[in-house]
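> dropping a prediction and its sequence here:
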Amino acid sequence: MPTALLTNQYAPALQALIRAEAPAGFDIIALNQTSHADIVARASEADYLLVGGRIPIDAAVLNAATRLRMVQRTGVGLDAMDLDAIESRGIPVYVNPGVNAQSVAEHTLMLMLAVLRRLPVVHRSLRDGDWKKHELGIRNRDLSGRRVGLIGLGHIGQAVARLLQPFGVILSYHKRQRLPNPDEQTLGLNYQPLDELIAESEVVSLHCPLTPDTRNLLSRERIGHMRPGAVLINTARGGLVDEPALIEALQHGHLGGAGLDAFVQEPLPAESPLRTLDNVVLSPHISGITRDSFQEMMRRAFHNIAAFEAGELEVIAPMRLR
């Protein structure tokens, strides 16, 4: 019986959803407590790794996984996987590009609106018994007419661009390879060099992967060059941002606010100043996970695994990363 090891910890209700999507005849190993050591301890039983979460899939895991035939990523981020080590063992890696792009894009839009409308402050005030209609409202901002800059324009960035079109924003983007002009026109985008986009945008939203080249992409210097009162949205990876510099810019009023779904350290430490700032909206790296997107991620992941097990490699060839 082929066996798939889940490398992330899932609550019983989520495990039930996962098992419901698993192919008939497969054994699923779900870890009750997930750590690197737990994965290494069970890796020898796995024909397939279903990789989710942030625990590294590195040489130690691969050395223990003597039966491993294929690695399937549930989401899209690859920074927790040692791709060179996997490739050196001749193990193919499969992904499902764009599988949760719409969910992340919707969450991104929600954070933009929540920060500009200061939703946590407004909600808390009313819940506490106040009715400060004008006092609170006059401090909020519209999204319409804002200059929004997207850094990275893959499946998620393009989905964000489409969602923003009805809001009448002035929409710019930066990526290493510029889109063809017809695609820019369709999405209502203007291309800008990175530093120019950072300096001119009223809302900066991050949608690029975390790599050695993009770590601290939004450095202390670049945060200092952001427009006074600007808003930062990060639904990508915490390591893209110099987090201490971001905190200082938010505390001292250089930035107007931030909507953050990703952090340098996850879970976000209890002592993080981000937890105390009224101009910050936080979520626990949840932008890509709704019931709908979770089921779809698992459905597509197991489709790839079942096809691989059946030898139908041509069916899943477009999803193979390496």
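Here it is on my side, so go on.

> only C-alpha atoms from now on, for both contacts and neighbour counts.
Fine.

> can you pull out the strands in this structure?
3-6, 27-29, 48-51, 70-73, 93-94, 147-151, 170-174, 190-191, 203-206, 230-234, 255-260, 280-282 (DSSP state E).

> tell me how many other residues crowd the closest residue to residue 66 other than its chain neighbours.
Nearest non-adjacent residue to residue 66, counting by CA to CA, 6 or more residues apart in numbering: residue 44, 5.6 Å away. When neighbours are defined as other CA atoms under 10 Å, residue 44 has 17 of them.

> still on that earlier bit, right, and the strands of the chain - which one's nearest residue 267?
Closest approach to residue 267 among those (CA to CA): strand 280-282, 11.7 Å.

> got the contact list for the nearest residue to residue 286 once chain neighbours are set aside?
Leaving aside its sequence neighbours, residue 286 sits nearest to residue 261 (CA to CA, 6+ apart; 6.7 Å). Contact analysis of residue 261 by CA atoms under 8 Å, 6 or more residues apart in numbering lists 234-236, 282-287.

> let's bring in a second model and compare:
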Amino acid sequence: MEKLKIAAIGDQFITSAVFETAVRDAIGAGCEVVTRDLQWPEVPFFAYDGPAGTEIKEYSGNPKDLEAMLAEAEVLVTHLAPVTAELLEKAPRLKFIGVSRGGPTNVNMEAARARNVTVCNVPGRNASAVAEFTVGAILANVRRITVGHAGLSQGIWRGDLYRYDRTGDELSDLTVGLLGYSHIGQRVVRLLKPFGCRILICDPYAKLTVQDAIDGVEQVEIDDLIAQSDILSLHARVTPETTGIISAERIAKMKKGAVLVNSARGELVDQPALCEALVSGHLGGAALDTFEVEPPKNDDELLRLPNVTLTPHIAGASRRVATFAAEQIAEDLARFLKGEKLKNPCS
């Protein structure tokens, strides 16, 4: 019997070896796996400015380089490979694509549907990692870890941070607002509850559970979220409706001294307006893991502000995320091969 031909295209985070191990554990030895590893994150992924044009986004590599590898493949498991309409045409035997991320933005879904190729993904794959990171970023700002570190790194002992008018707050005295209440937002709430803070959420698609009500989680409209939050944490996807949702006008309506945490996407925020609010002192601080342009330009003023915690889009990165995502894809592949309903099919 001919073995199932599988292409495993990994990168430096979810490697092809991780994919291959997960696939063989899930479906056994009756497969032939060819592998390749792309250069992300050592080389940043493309948004809309790469070799695939505007057809897909957030991908690594050139689709032309993958044509030979996929010519005989029946299954593709990948994280960031650029799956364009042209590449699909060069893969006539392909019938299943597993994308080990929350949204298959690197796959031309219209072309996949037209060719009757089944696609699955892993929604919420990094919810725990991002939630932990978010709480850490909140604490770094409200407990003055960020500004204290910035001072010491320049040889300045910030003993003044013990002054009443400059020291930090405890979360039990603060209101934390979450914009977006899906997998990540819900996990953030679970981690925040023991701190005793007031928690607000804004998400037109979310419905609070009985447990949310017991825990005191409040659902509000966005203007109330903006006005009442001491800490505003973003967990929304980028859509035409959410692009620029934290606008200059809304930043101006945030509490004086409030902190903005963005571990979602840079496109949600008017970045120049945010920078101005941080410089003026209207906002007390920010924690940014994502930016309008990644990586940010060296002359970006945000990189030089002492009240900003900056990280290079790593909130969703953990070893467990990599193995979990590959395992979920492999398990859905096993279901597909058995003719069973997939856990995470993409429409």
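It's in. Predicted, not measured: the structure shown is a model, and the values here were computed from it.

> could I get the strands of structure 1 in TSV, plus columns for mean neighbour count?
Listed next are these as TSV, based on neighbours: other CA atoms under 10 Å:
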stretch	mean neighbour count
strand 3-6	23
strand 27-29	18
strand 48-51	24
strand 70-73	23
strand 93-94	22
strand 147-151	25
strand 170-174	22
strand 190-191	16
strand 203-206	26
strand 230-234	25
strand 255-260	25
strand 280-282	23
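
> quick one: the alignment partner in structure 2 of residue 280 of structure 1 from residue 151 of structure 2, how far?
By TM-score structural alignment, residue 280 of structure 1 lines up with residue 308 in structure 2. Per CA to CA, to the nearest Å, residue 308 of structure 2 is found 12 Å from residue 151 of structure 2.

> what's the answer for residue 267 of structure 2, then?
Using CA to CA, we find residue 267 of structure 2 at a distance of 30 Å from residue 151 of structure 2.

> okay, the two: which has more neighbours?
When neighbours are counted by other CA under 10 Å, residue 267 comes out ahead of the other of residue 267 of structure 2 and residue 151, with 19 against 14.

> could you pull out the helices in the stretch 201-322 of structure 1 for me?
Using DSSP state H, counting those that start in this stretch, the helices found in the stretch 201-322 of structure 1 span residues 220-224, 243-251, 291-309, 313-316.

> need these in TSV (columns: mean neighbour count).
Output for these, formatted as TSV (neighbours: other CA under 10 Å):
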stretch	mean neighbour count
helix 220-224	17
helix 243-251	18
helix 291-309	19
helix 313-316	14
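
> got CSV for these, with distance to residue 181 of structure 1 too?
Compiled in CSV, these are given as follows (distance: least, CA to CA, whole Å):
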stretch, distance to residue 181 of structure 1
helix 220-224, 28
helix 243-251, 34
helix 291-309, 31
helix 313-316, 31
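
> right, so of those, which gets closest to residue 184 of structure 1?
Residue 184 of structure 1 lies closest, by CA to CA, to one member of these: helix 220-224, at 25.2 Å.

> for the closest one, packing partners?
Applying 3 or more CA pairs under 8 Å, 6 or more residues apart in numbering; DSSP states H and E, one finds that helix 220-224 of structure 1 contacts helix 194-200, helix 243-251.

> the longest one vs structure 2, average distance?
Yep, that's helix 243-251 of structure 1 we're talking about. Helix 243-251 of structure 1, aligned to structure 2 and superposed, deviates on average by 1.9 Å (mean CA distance after the TM-score superposition for structure 1).
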